[in-house]
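Chemist: Predicted structure and sequence below. I'll ask about it afterward.
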Amino acid sequence: MSVDDPPLFTTAEWSPGGRRFGPSRRTTGVCLSAAALLAAFAYDYTSVPSGTPLVAGWDPVMLDWPFLLALLVFAWGVVVPLGRNRTPTLRYWARLRADPAAVAALVGTGLFVVVGAVGPALLGRPTANAMHISQPPVFASVDTTTAINCLGTVTDGRCHGTWRYPLGTSWTGRGVLRLVVGGAHVALKVALIASLLIVPLATVVGLTAGYVGGRVETLLLRYVDVQQVLPAFLVYIILQFYVGRSLFLLVVVFGLLNWGGVARLVHGEVVQRSEEPFVLAAESAGAGHLSVIRRHVLPNVSSTVVTAATRQVPLLILTEAALSFMNLNDIDLLSWGEVIAIGLQRSPFVTWWPWAGALVALTLTVVAVSVLGDALRDVLDPREA
């Protein structure tokens, strides 16, 4: 970027006084989509008997509704603006594609989102099959004493894998591919729903503390200090003894208690932006505080919010996997941590593919999202590069 190019996220809006008031089209779209989702939830909760599919064989559980809401917010808050504002989007892409690692991370993260969102609907839930126990992957083989009912070819006492189960099966006969896809679905749920809580809480607290200042700033930052002393991991472990293990409890605890670091980053950026000439000029011109925040401060700290939230995602995914690995989460979820734990308990060196597949998927996802978070920081705010 040349020295004459303005920072992409240092913008000021100087629209005329006769501008149209009211919610934007995007805000209206979010509200209408959320209202439709709420209506569907109310209908399912009040009119559809338990165990009866709502539509097309889909029987939603409680956590599916906030997951769908998070997908809607992501679509309206990220995808739609990128599609409408093509000029800055092309600039972002030009910067991103200059780094091959960032492009690979973007592809990996996009694959994780797509697989986690629609994969289970396409492949179905993994089911046990006693006749298909411990089938090897298509690229490997195992002794026929391990895969007793071999589905592939048998050569010299070795059972070879088949494309029916490209990644093999577990000791219960579940397809490893479906287990990996199901784990991606669980990880995506945790990441999106927790972020749906983290982002607005951190943004509101950081904006308020940074812009208002004074006692309000001191009080809010002291609360953030106290909250960060109390680890969300420990709170979850304690609460699950009282209310039971569930993914819902996990995302609520981490969503409500894990936003302090993001709020501090937003606060620091707001303090800096509040001293910019365009903010001071808007205040001198008589603009109200809410107008200044919405039109001048918030747009210029959005890059900090995006990058900070993105860098929270790997931590959330690893935390859920760790809790599942230690059998501290819902055992019916079949998350990556659960698959790894079960695989390591049963002949980990003979039937290695169940835990290895989940471990590779977990590792690649965490690395991809982490690298993408660093790349977005450099792309959205070149001053940090």
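Modeler: Cool, the structure landed. Residues are numbered from 1 along each chain as shown.
Chemist: drop to CA atoms for contacts and neighbour counts, all remaining ones
Modeler: OK.
Chemist: And the host helix or strand of Phe74, what's buried?
Modeler: Using DSSP states H and E, the element containing Phe74 is helix 64-74. Of all the residues in helix 64-74, those buried under the rule 16 or more other C-alpha atoms under 10 Å are Trp65, Pro66, Phe67, Leu68, Leu69, Ala70, Leu71, Leu72, Val73, Phe74.
Chemist: Please name the nearest non-neighbouring residue to the fifth one.
Modeler: Spelled out, it's Leu69. Ala34 (6.7 Å; C-alpha to C-alpha, 6 or more residues apart in numbering).
Chemist: which residue ranges form the helices in the stretch 1-150 of the chain?
Modeler: Remark: helices assigned in the stretch 1-150 of the chain by DSSP state H, counting those that start in this stretch are 25-47, 64-74, 80-84, 86-97, 100-123.
Chemist: how about those helices, which one is nearest Glu384?
Modeler: helix 86-97 (13.4 Å; C-alpha to C-alpha).
Chemist: Give me the number of neighbouring residues for Val224.
Modeler: When neighbours are counted by other C-alpha atoms under 10 Å, Val224 registers 21.
Chemist: Nearest residue to it in space, please, no chain neighbours.
Modeler: Per C-alpha to C-alpha, 6+ apart, closest to Val224 is Gly260, 5.4 Å.
Chemist: A further structure is provided below for comparison with the first:
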Amino acid sequence: MTTEASPPAAPAGPRALARQRRRRAAVRFWRQYRTHRAGLVGLAALALFALLALTAPLTVGSDVAGVTDAPGRPMESPSAEFPLGTDRFGRDLLGLLVWGSRVSLLVGLLAAVLSVVIGALVGITAGHYKGMYATVMMRVTDWFLVMPALVLAIALATVLPRSLGTVILAIGVTSWPTTARLVRAQTLAVESRPYIERAKALGAGHVHIMTRHVLPNVMPLVLAQTTLMVSGSILTEATLAFLGLGDPTVVSWGGMLQDAREAGAVSAGDWWYLVPPGIAIAGVALTFTLCGRAVESVLNPRLGVAR
């Protein structure tokens, strides 16, 4: 009895091959990331912060920020009922701390993404087109670099209406120059490779070269820069809120510090009003920094970042 041989499997298409490469790259990235103990600690802490922010409506309720019908007396010290005490309106500070994580993380992430997108766009185009365009864009970048970013953000937040969108815009449009410089240097290195010359000889246009050849090669740098930028964006948001330039209708960690200052918590020694939001800001900034350093070390092992 003879058996017919099964026909050979059809070759995988380009999309399937691309998915396989991305899957293998993700597995390889995670395998290397796991070797960084500080990165794993930062990732676990980040997951905890994200879980608190996402479950805040279930754990503390959306009415925790209301000043009417506050559950406690103003400026109560920590107790069994209020583990972190109450604020000047009698609101539970623990609930405000959990609810404020939503705004602080959201503003930090969106502002960092906006900053990196602007920086990547300027860096890639300036590295590709060169000439007068690159000269003008780099001089603009240098101007933003020498100007204090916080001062520019304060100026924008003062002129524009007070809202979360204004805070995100103020942080994003003032913190992109470093990313632009790094991405431009990487773009110049990529465009000096022989396959770019071959692509140009085959008739590839500017958009094709920037999106199909340059962008995939600078994406690891952009990813690492995004994770590092989030911590700075969160600190800047807290600073703007502390100075009274944030959205007064939402609760954030910087806004809690500003309320504590206005309530005289510093002179009165009400530490429970000041310390928890300050520790939260420092903790989430450290968390993103640890994750960013680990990502940077995995994507560019030559940096030799300590594990």
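Modeler: Sure, I can see it. Computed from a predicted model, the values in this text were never measured in an experiment.
Chemist: Can you give me the TM-score here?
Modeler: Between these two chains, after superposing, the TM-score reads 0.80 (TM-score structural alignment, normalised by the length of structure 2); 283 aligned residues with a C-alpha RMSD of 2.8 Å.
Chemist: hang on, the earlier thing: make TSV from the buried residues of helix 64-74 of structure 1 and add distance to Gly357 of structure 1 to it.
Modeler: Converted to TSV, these look like this (distance: C-alpha to C-alpha, whole Å):
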residue	distance to Gly357 of structure 1
Trp65	29
Pro66	28
Phe67	25
Leu68	27
Leu69	30
Ala70	27
Leu71	26
Leu72	30
Val73	31
Phe74	28
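Chemist: Of those, which is the nearest to Leu334 of structure 1?
Modeler: Checking these one by one against Leu334 of structure 1 (C-alpha to C-alpha), the nearest turns out to be Phe67, at 17.5 Å.
Chemist: how about the closest one, what does it touch?
Modeler: Lys189, Leu192, Ile193 (C-alpha atoms under 8 Å, 6 or more residues apart in numbering).
Chemist: What does the last one correspond to in structure 2?
Modeler: Same thing as Ile193 of structure 1. Counting by TM-score structural alignment, Ile193 of structure 1 lines up with Leu110 in structure 2.
Chemist: And that match, how close does it get to Phe29 of structure 2?
Modeler: Applying C-alpha to C-alpha, to the nearest Å, the value for Leu110 of structure 2 to Phe29 of structure 2 is 24 Å.
Chemist: centroid residue for structure 2?
Modeler: Val230 (2.7 Å; C-alpha atoms, centre = their mean).
Chemist: and the helix or strand that one falls within, which stretch of structure 1?
Modeler: Counting by DSSP H and E, the element that carries Val230 of structure 2 is helix 215-242. With TM-score structural alignment applied, helix 215-242 of structure 2 matches the range 298-325 in structure 1.
Chemist: Mean per-residue distance, the matching stretch versus structure 2.
Modeler: Compared with structure 2 after fitting, stretch 298-325 of structure 1 has a mean deviation of 1.2 Å; criterion: mean C-alpha distance after the TM-score superposition for structure 1.
Chemist: Buried residues, that stretch. List them.
Modeler: So, applying 16+ other C-alpha under 10 Å, buried residues of stretch 298-325 of structure 1: 298, 300-314, 316-325.
Chemist: can you check stretch 267-279 of structure 1 too?
Modeler: So stretch 267-279 of structure 1, judged by 16+ other C-alpha under 10 Å, has buried residues His267, Gly268, Glu269, Val270, Val271, Arg273, Ser274, Phe278, Val279.
Chemist: again with stretch 152-160 of structure 2
Modeler: Taking 16+ other C-alpha under 10 Å as the criterion, stretch 152-160 of structure 2 shows Leu152, Ala153, Ile154, Leu156, Ala157, Thr158 as buried.
Chemist: Touching that stretch from outside, list them.
Modeler: For stretch 152-160 of structure 2, using C-alpha under 8 Å, 6+ apart, the contacting residues are Thr166, Val167, Ala170, Ile171, Thr174, Leu240, Leu245, Gly246.
Chemist: which of those has the most neighbours?
Modeler: Busiest of the contacts of stretch 152-160 of structure 2 [other C-alpha under 10 Å] is Ile171, holding 30 neighbours.
Chemist: Roughly how far does that residue sit from Ala199 of structure 2?
Modeler: 38 Å.
Chemist: Name the helix or strand for the residue mapped onto Leu359 of structure 1 from structure 2, please.
Modeler: Per TM-score structural alignment, the equivalent position to Leu359 of structure 1 in structure 2 is Gly278. Per DSSP H and E, Gly278 of structure 2 falls inside helix 271-299.
Chemist: average offset between that helix and structure 1?
Modeler: Helix 271-299 of structure 2 sits 1.2 Å off on average (mean C-alpha distance after the TM-score superposition for structure 1).
Chemist: That helix - contacts with which helices or strands?
Modeler: When contacts are defined as 3 or more C-alpha pairs under 8 Å, 6 or more residues apart in numbering; DSSP states H and E, helix 271-299 of structure 2 packs onto helix 14-33, helix 37-54, helix 93-129, helix 215-242, helix 253-262, helix 265-268.
Chemist: Throw those helices into a markdown table and include distance to Leu274 of structure 2, thanks.
Modeler: Shown next, in a markdown table, are these (distance: least, C-alpha to C-alpha, whole Å):
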| stretch | distance to Leu274 of structure 2 |
| --- | --- |
| helix 14-33 | 35 |
| helix 37-54 | 19 |
| helix 93-129 | 10 |
| helix 215-242 | 12 |
| helix 253-262 | 6 |
| helix 265-268 | 7 |
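Chemist: Could I get the contacting residues of the residue lying closest to Leu68 of structure 1 once chain neighbours are set aside?
Modeler: Leaving aside its sequence neighbours, Leu68 of structure 1 sits nearest to Leu37 (C-alpha to C-alpha, 6+ apart; 8.0 Å). Residues near Leu37 of structure 1 by C-alpha under 8 Å, 6+ apart: Trp65, Leu68, Leu69.
Chemist: Kindly reformat the residues you listed as a markdown table containing distance to Thr46 of structure 1.
Modeler: Shown next, in a markdown table, are those (distance: C-alpha to C-alpha, whole Å):
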| residue | distance to Thr46 of structure 1 |
| --- | --- |
| Trp65 | 15 |
| Leu68 | 19 |
| Leu69 | 19 |
